[in-house]
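1. Structural data only, the sequence is not supplied:
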């Protein structure tokens, strides 16, 4: 009887917490289901400027990935089963093809956003339209959900949330199979016991149920000085309890995450922290799932990144949408217009 080899999946995420964390959580779910499955994750760094990121980052790592996988498959106890590739790393499909295995694209945004991507691509391929002409245009596009020869797309979503978008994708015979595998959440974050987390939890423990508005705009979200002052004024005047994750802008032409202010008083209105003491807390990094899970949190002002959206839905906290960049605008549109479960900015 031939020996059964362990199946090895190669995961290739893109740098960035919003992409990396759900990829890691999906890998954990898979390995928990079958002890014969193992996963190798390639962690790529980004020492290049943002304007070159999309064009050169993935290509610059292809040789490194190819060599590493070649070395791995020389181990006779390992059977290479396939590649799971982030949606921004699709040129890595070339490497999977060289090894004769399947590739699955992991889409870390919504099903509706994936449908929009396919629709814009079809306008270019089938109707020969220059889709860049729609930039800053008032034209209305009819998008089916709100072409790549791969076995399928894995989406961090679930049927009850995006039934319409998922049906639209499944009805299109030009699109490979789409597998909703979510919600994939980093729920164990609520067990974080560092000092900052303890102080945040102590503050929330002292507040009445559903009384705190939580403001957080993702790992890359930040505002300039004038915007910070206006938000602070609005928070003070509204009179509600709040917890505000305030981040400092990252250096210009850098892909580093925004950092924390050593002293929030330097960017807030004079006396703001003193006047709001007792019912507010300004923090830097936020243990988001733990905060959203806390009974004192009754609202979430969010940038509408997809991970944050899923976490808020999971915890049952209403969202006030303040989309900022990338797919957040279409996420907010879907939440406000299609699903009607949050208010817009």
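-> In hand now; what should we look at? Here the structure is a predicted model, which is why all the values come from computation and not from measurement.
2. For the rest of this, base every contact and every neighbour count on C-alpha atoms.
-> Noted.
3. Verify the stated contact: residue 11 with residue 42.
-> Yes. If you go by C-alpha atoms under 8 Å, residue 11 and residue 42 touch, sitting 6.4 Å apart.
4. Counting neighbours, go ahead and name the busier of these two.
-> The neighbour comparison of residue 11 against residue 42 (other C-alpha atoms under 10 Å) goes to residue 11, with 23 against 16.
5. Surely the more buried one forms part of a strand?
-> Yes. Counting by DSSP: H, G, I helix; E, B strand; the rest coil, residue 11 is found in a strand.
6. what comes up buried for stretch 146-166?
-> Within stretch 146-166, the residues that qualify as buried by neighbour count (16 or more other C-alpha atoms under 10 Å) are 146, 152-159, 161-162, 164-166.
7. Comparison target below:
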């Protein structure tokens, strides 16, 4: 049996690292010829992430596959950090790590029992690593932890805007009322839900770099499944372009642990609640409240709880959960679908606005609190405040009658998401197609 090894490079963020590792597990369990080394870099912005990474590398779970290896690389920060916009900083940050990537891969290849290097799987944000793959003479595939519809948006965005003569960084563009058609979406997309990556001037170079992924990569692995985004997946296959492999939903059912929250057993609290009676509010690893007014805690003590970190997957899997108010990160959307829980949309940043649009208008499996609420990348500020009436309506709608159309669709997609991962399911087949392609490129 011919053995091969792959190098994975995730972007330093929870929403990127965890699905990358879960995809590596999926791949080596699918095909025993492969071993995978994940090259991890510390985040320049998130100390909590760094602490998690260090614990993961130093004390991996006993269930961690033996053919999956984690390597923490030295951290090299760009000079004159204060003079960089965050977008240009990240460009320089990944470029500065090229020597560390080269050295780590050279060490892998020089090992006495090292299997031949078959290729790289590189996060969409880490475009300089594609140059390193070229130096080693192996193919590099992009790993895209968001959905296929958003991938289509990114790959077409700058071409479409330039063709239309649109300046997307104009002060009031996102409030212009303009709408644009993209092949990966059934409906025209309003500018108000465009992600900040393509709206803020300082991010233009960075976002253009990973919009060009389809020109650098030999294929793109997408964390989605065909039955969820059939139109978007078909939009790639119909134009004869770069191969796209929908292999999801790639989920970490256990999720990262947080010992600081082990003093309160939220699952035990849920066990005491009636079926489908609890509305879960969670805004991801970067969403938080500056403070919670103590009067609110007193008023709601008998009907709810407020906690810090939450084991999201285990909560969504619980029968007491009837609805989910979410920031609409893609990993969270996939978890809510997998466990059959309808979502009320309250996006914050990144591509979450377009995800919310996708969920409500395209897939029709969510209800709207807001589609265009956003906090800035730089300081998290937001002048608009969502009114209580909008929030209440969204909450009531998502908790509406147990057998409404949205809930029926989510339950149906939940079953399809599980079948997609099973043997001979669509994602299982696409993973095999990816393996065949990368082995034939050697």
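-> Perfect, thanks for sending it. Note that this is a predicted model, so its numbers are computed, not measured.
8. Drop the TM-score for these two in here.
-> Superposed pair, TM-score by TM-score structural alignment, normalised by the length of the first structure: 0.80. Supporting alignment: 299 aligned residues with a C-alpha RMSD of 2.3 Å.
9. on that earlier part again, can I get the buried residues of stretch 146-166 of the first structure in JSON lines including distance to residue 287 of the first structure and secondary structure?
-> Formatted as JSON lines, those follow (distance: C-alpha to C-alpha, whole Å; DSSP: H, G, I helix; E, B strand; the rest coil):
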{"residue": "146", "distance to residue 287 of the first structure": "31", "secondary structure": "coil"}
{"residue": "152", "distance to residue 287 of the first structure": "33", "secondary structure": "strand"}
{"residue": "153", "distance to residue 287 of the first structure": "29", "secondary structure": "strand"}
{"residue": "154", "distance to residue 287 of the first structure": "26", "secondary structure": "strand"}
{"residue": "155", "distance to residue 287 of the first structure": "24", "secondary structure": "strand"}
{"residue": "156", "distance to residue 287 of the first structure": "20", "secondary structure": "coil"}
{"residue": "157", "distance to residue 287 of the first structure": "22", "secondary structure": "coil"}
{"residue": "158", "distance to residue 287 of the first structure": "24", "secondary structure": "coil"}
{"residue": "159", "distance to residue 287 of the first structure": "27", "secondary structure": "coil"}
{"residue": "161", "distance to residue 287 of the first structure": "24", "secondary structure": "coil"}
{"residue": "162", "distance to residue 287 of the first structure": "26", "secondary structure": "coil"}
{"residue": "164", "distance to residue 287 of the first structure": "32", "secondary structure": "helix"}
{"residue": "165", "distance to residue 287 of the first structure": "30", "secondary structure": "helix"}
{"residue": "166", "distance to residue 287 of the first structure": "30", "secondary structure": "helix"}
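10. Spatially nearest residue to the counterpart of residue 164 of the first structure in the second structure (excluding sequence neighbours)?
-> Structural alignment (TM-score structural alignment) places residue 164 of the first structure against residue 231 in the second structure. Once flanking residues are discounted, residue 231 of the second structure sits nearest to residue 184: 6.5 Å by C-alpha to C-alpha, 6 or more residues apart in numbering.
11. That neighbour - how many residues pack around it?
-> 22.
12. right, and it touches residue 230 too?
-> No. Here residue 184 of the second structure lies out of contact with residue 230, judged by C-alpha under 8 Å, at a distance of 9.4 Å.
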